[in-house]
Every structure is written in C-alpha cells, then in structure tokens.
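[1] sharing a sequence plus its predicted fold:
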Amino acid sequence: MILQDPGDDSMVIATPFKGKPRCFYYNQKINCMPAEGRCIYGGRDYIFSPAASFGVLDWGRGVWTYRNTWYWASASGMAEGQRFGMNLGYGFGDTSSATENMLFFGGRAHKLGDVVFNIPKSGRRYDYEKPWTITDDRGRLALDFTPVIDRAAKINAALIATDQHQVFGRFSGKAVLDDGRVLAIRDLTGFAERVKNRY
C-alpha cells in the first residue's frame, strides 16, 4: 500500500494537560491521503485506486499523564465529487483553548468546536456495536455511525492497563463547512474509538 501526501491542509495541535506542566502531546493528522495498492485476504483480491481510496496519517510525540481516556474518529472519502475527511476527538489533555476537530473538503480545513460521541450503553457498560451519534456544540455536525466491527483489546497487568475499542463502520449525516455550505455524508467508511489507558 502506498499513501501519497497531497499537500492539503492538515490538523496540527500541541495539547497541554491541566495541572501537569511537564506533560504535553504534539500531534499531526493528515486525512484524505490517496492510497494505491493491493491486498489479498480470504482468497479475494482487493485493488485500491487513489481516485477512490484514502488513508490517514496519525503522528504524535509527547509526555503523557499516567491515566488518560480519549475519543477519536477519522474518515476519508468522497462527498459531492470532492475529497472529504474529518478528524474528531476529545478527552485527551486540556482542549479548552483549541480542539483537534476539523472537516477537510477539497484540500481545505474547516474548524469545528467541541464534539461529543454518544455511545449507547447496556446498563453501565458501553455497547460499542450498536449505532452511535456524533454531534458538535454549534450545530455544524450531526452524524450517525453504524458499526461494522469492533477491534477491541484489553490488558490489565497491575500498573499497566488498557481498554481499547476502535470501531470501524460507516458515517452518515450532515457536516457544515465554514462558509455555511451543508454537505450530505452518506456511508463514509472510517472508525470511531474510545481508549482508556493506565501506563
């Protein structure tokens, strides 16, 4: 698989941690990277064309707190004939001054405020394989997320623990660009995750 960097806008943020002056996270996420290649799985041959296949690069460095929980969603594809992507996240660090939430359309970034992932629960436990909703605080994002598969991992080894649910699925709904243009999002493939760590 080969990913190309088209030179579009990307998300870059330096996130502090409240009350922890030595902790930070510097992160860049590049959506809508055209992908080209081939994958053989289960006896089937899958061809990826850069005109319709896209990936994301998530690069980061930092000093994290011992306990943290984050929510992150990412998707890249096509909407209304142009490359469309989104990077949505919260919960990790102090985002009171800036968030990582952005839409990408035709190579340009469109900034969002705070977002919320509404993950259904069964009793006190999250039910990751039921449909979610994702919304923002300004009425610019309203998405339904239909899970396909939950890539779950759980480790508890005394001082180190992780509970990860990276759920792959499809997004549908609406997204509003900075100029007020409303995009209809239909079955955009991507993922949404909730990760809780202690390490």
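    Here it is on my side, so go on.
[2] please count neighbours and contacts with C-alpha atoms only from this point.
    Noted.
[3] Thr133 contacts Asp144, doesn't it?
    Yes: between Thr133 and Asp144 there is a contact at 4.6 Å, judged by C-alpha atoms under 8 Å.
[4] what number of residues lie near Ala175?
    Using other C-alpha atoms under 10 Å, Ala175 has 22 other residues around it.
[5] that one and Arg186 touch, don't they?
    No: at 10.9 Å, Ala175 does not count as touching Arg186 under the criterion of C-alpha under 8 Å.
[6] any idea how far the nearest residue to Asp5 once chain neighbours are set aside is from Asp163?
    Using C-alpha to C-alpha, 6 or more residues apart in numbering and skipping the chain neighbours, the partner closest in space to Asp5 is Met33 (5.5 Å). In this view, Met33 and Asp163 are 29 Å apart by C-alpha to C-alpha, to the nearest Å.
[7] ok, these two, which is more surrounded?
    Shown here are Met33 and Asp163; by other C-alpha under 10 Å, Met33 has more neighbours (23 against 15).
[8] correct me, but the more buried one touches Ile2?
    No: using C-alpha under 8 Å, Met33 is not in contact with Ile2; the gap is 9.5 Å.
[9] can you tell me the centre-most residue of this protein?
    For the chain, the residue sitting closest to the mean C-alpha position, by C-alpha atoms, centre = their mean, is Ala73 at 2.1 Å.
[10] quick one: secondary structure of it?
    strand (DSSP: H, G, I helix; E, B strand; the rest coil).
[11] for comparison:
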Amino acid sequence: MTERELTAPVALTLPNGRVNPDAIGWARQPIVDTSGIGRGRGRNKRWEYWNVTTPTHILALTVSSIDYAAVHEVWVLDRATERTWSQGATVIPARDFELPAGVETGPARGRAKDLDIEVLPEEGGTRLRARIPDASFDVFAALPAGHERLAVVVPWSATRFQYTVKDVARPASGSVTVDGVTHDVPAGESWAVLDHGRGRWPYDIRWNWGAGSGVSGGHTIGIQVGGRWTEGTGSTENAALVDGRLHKIHDELEWDYDIAEWRRPWRITGGGLAASFTPFYDKVTRTNLGIVASRTDQCFGHWAGTFAVPGGDAVRFDGILGWAEEVHNRW
C-alpha cells in the first residue's frame, strides 16, 4: 500500500461538509486547511495536544473541543518521584477557548477554573504556556529549518474522517515550576511533540499511538506510530524522522503488548521498523458518564530498535524517550 503524497495546499472538506477526495493522502508539512470543521454538527473533534519530555519532568497540555464540550488538561510528572500535578476541565457547553484552523495559523487557548493554557506561534517555533494550582510551565518548541512533520487525512467514510498532524522531535527549552520550585527544561535534552487533530469521528473508536524523540548514534530520531483506528482506511499515521527528514511508513504495523502487564516491553514492527518500547510509568485515565466514556493507558518509557531508511542503511536507536498508549473512546 502506497498513499498519495500531497504537495500543495488543499481544503479538508467540500462546501457540503463531506471530506474532500483531493485531501486524502499524506504530506510532509501541515498544508491542509481545516476551516470547514466547526461547531454544531455533533461529531466534530478538534484538539491541540503538546507533550514535552525533559531529563527530570514530563509536561503535557490539551486544548480541545468535542462540539458539545470543551475539554482541557494540564499534567506534569516528576520522573524521579512519579509525583504528578494535574488539572482537567470539561466545560459544557463549549466556551472560553480558541482553536485555529491550521497549525501555526493562530493561537490556541483554553481557560477554565484553575486552568489557563496558551499555545502561541512565534518566530522560529511555538510557545507553550500552562498554569494550574501549584504547577506551571513556559516552554519554547523550536521549529528547525527543514524540519518535516507528518500530516495525514484518514477517511472512514465521506462524512467521518480525521486530519492529524504528528510533529515529533521538536527541540524544547524553558522552565517548569512545581510547588514554587523552578526547574530547567534544558535545550539539547528536551523535546516537544504535537498532536494536532481536526475531524468528524465515529462514536465508538479504539486506537494505539506511540511517539518518541531524542538523539541516538549521532542522529536526531523521531518515532511516530499508530494503529487500530486507521485499519481499512487506506491511510496510516506511521513514520520515522531521521535528522529532520520524514520517512513515511505506509504499512499497518503489528503491535504486541499486554496492557494488563504494561511494564513488559512492547513490540511494534513492520514497514522497515523493528522497535521495542520499555515503559516506566502508566498514566491511567478512566471516565464513564454512560453515553460518553473514555479509557486511556498512556505509558511513558524508552524506545530502541532499528529503522531501514529507504535506499539507505538501517539506523539504530536506543534510549529514545516517549510513550505508547491504548485508548478506547465512546464520544
């Protein structure tokens, strides 16, 4: 299976709201216009998720709208003690937020009681600011010249589809403050990852997602893998980033893991990738409101393995910090 590569800007939707057939494919940059995804249709899902890994902490923010609610979160993990600081908000009806139509086309903001998030495009990258009681961070995610991102349109049908931008291995720097103590987010040792999503989703969906960023063997490595939710669509969200160059993996990957024994190494293979993932922490989230429910295990750990660069040599990597997750949503 080989997906079509998009090389020119294109609209995600047609005037009637259905997916634009010309948008189905993948790109090396976020060139799809999602302004046709708005409120009021009942199935729209829009979000900005950023995660930052540092030698001492893991930081995350989410600004999102699922049509009938705005759902936001700020989360900080101290890697040494496994203590966490977190605050989530579900605002019904959805209000007090901003989400741009495209990556870097405008700010994303989410505000609620005891929570304030700003994602601001700046020259040379993106500013990530978040504040909750007893924790805050201010991080700059640099966008190096020539850095490529994976942008994919996944069609379940003409009326159910998703545009995702997975941007891994963004150099990060700044600070995080917890309980009044400020810690560095040191440049050269910290990495940011973006998940930008815009689409119209089925009610009941399951997925895997894994990402990792770091330096190994003299190469800057980005891992981006997914599964389950793309099966049967003709699209995948799989790629490896080597020194800023994106190598698309068109195959569905094989995931071998047991969430009941999440510390056991996971195996993700296929399309030239042979990777293992060894977790050290499981961020467990459970929500059950009857019709709306969510079950997430986001495991943080380290990636190791090889990737066969098309037309080149196999690249080995080890100690790449990131995560792998299993999610089941009814939304």
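    Now that the structure is in, tell me what you want to look at. Please read these numbers as outputs of a predicted model, since none were measured by experiment.
[12] what's the local residue count around the aligned partner of Val167 of structure 1 in structure 2?
    Using TM-score structural alignment, the partner of Val167 of structure 1 in structure 2 is Cys299. Neighbour count of Cys299 of structure 2, defined by other C-alpha under 10 Å: 23.
[13] also Trp85 of structure 2?
    Counted with other C-alpha under 10 Å, the neighbours of Trp85 of structure 2 add up to 17.
[14] that one and Glu73 of structure 2, how far apart?
    For Trp85 of structure 2, the distance to Glu73 of structure 2 (C-alpha to C-alpha) stands at 11 Å.
[15] hmm, the match of Val167 of structure 1 is touching Leu321, no?
    No: the pair Cys299 of structure 2 / Leu321 is not scored as a contact, 11.0 Å apart, by C-alpha under 8 Å.
[16] helix or strand: which one has the residue nearest to Gly305 of structure 2 when sequence neighbours are not counted?
    Closest residue to Gly305 of structure 2 apart from its sequence neighbours, by C-alpha to C-alpha, 6+ apart: Ala275 at 4.3 Å. Using DSSP states H and E, Ala275 of structure 2 sits in strand 273-288.
[17] buried residues, the helix or strand in which Gln166 of structure 1 is found. List them.
    Counting by DSSP H and E, the element that carries Gln166 of structure 1 is strand 160-176. For strand 160-176 of structure 1, burial by neighbour count (16 or more other C-alpha atoms under 10 Å) applies to 162, 164-176.
[18] nearest to Ala152 of structure 1 among those residues?
    Proximity of the buried residues of strand 160-176 of structure 1 to Ala152 of structure 1 (C-alpha to C-alpha) peaks at His165, which lies at 4.5 Å.
[19] mean deviation, the strand holding Ala275 of structure 2 versus structure 1?
    In the superposition with structure 1, the average deviation recorded for strand 273-288 of structure 2 is 1.0 Å (mean C-alpha distance after the TM-score superposition for structure 1).
[20] what range in structure 1 matches that strand?
    Counting by TM-score structural alignment, strand 273-288 of structure 2 pairs with residues 141-156 of structure 1.
[21] residue contacts, the residue of structure 1 positioned farthest from its centre?
    For structure 1, the largest distance from the centre (C-alpha atoms, centre = their mean) belongs to Gly43, which lies 30.0 Å off. Going by C-alpha atoms under 8 Å, 6 or more residues apart in numbering, Gly43 of structure 1 touches no other residue.
[22] could you measure from it over to Arg151 of structure 1?
    22 Å.
[23] again with Arg38 of structure 1
    For Arg38 of structure 1, the distance to Arg151 of structure 1 equals 22 Å [C-alpha to C-alpha].
[24] neighbours of the counterpart of Gly312 of structure 2 in structure 1, just the number please.
    In structure 1, Gly312 of structure 2 lines up with Gly180, judged by TM-score structural alignment. Here the number of neighbours of Gly180 of structure 1 (other C-alpha under 10 Å) works out to 9.
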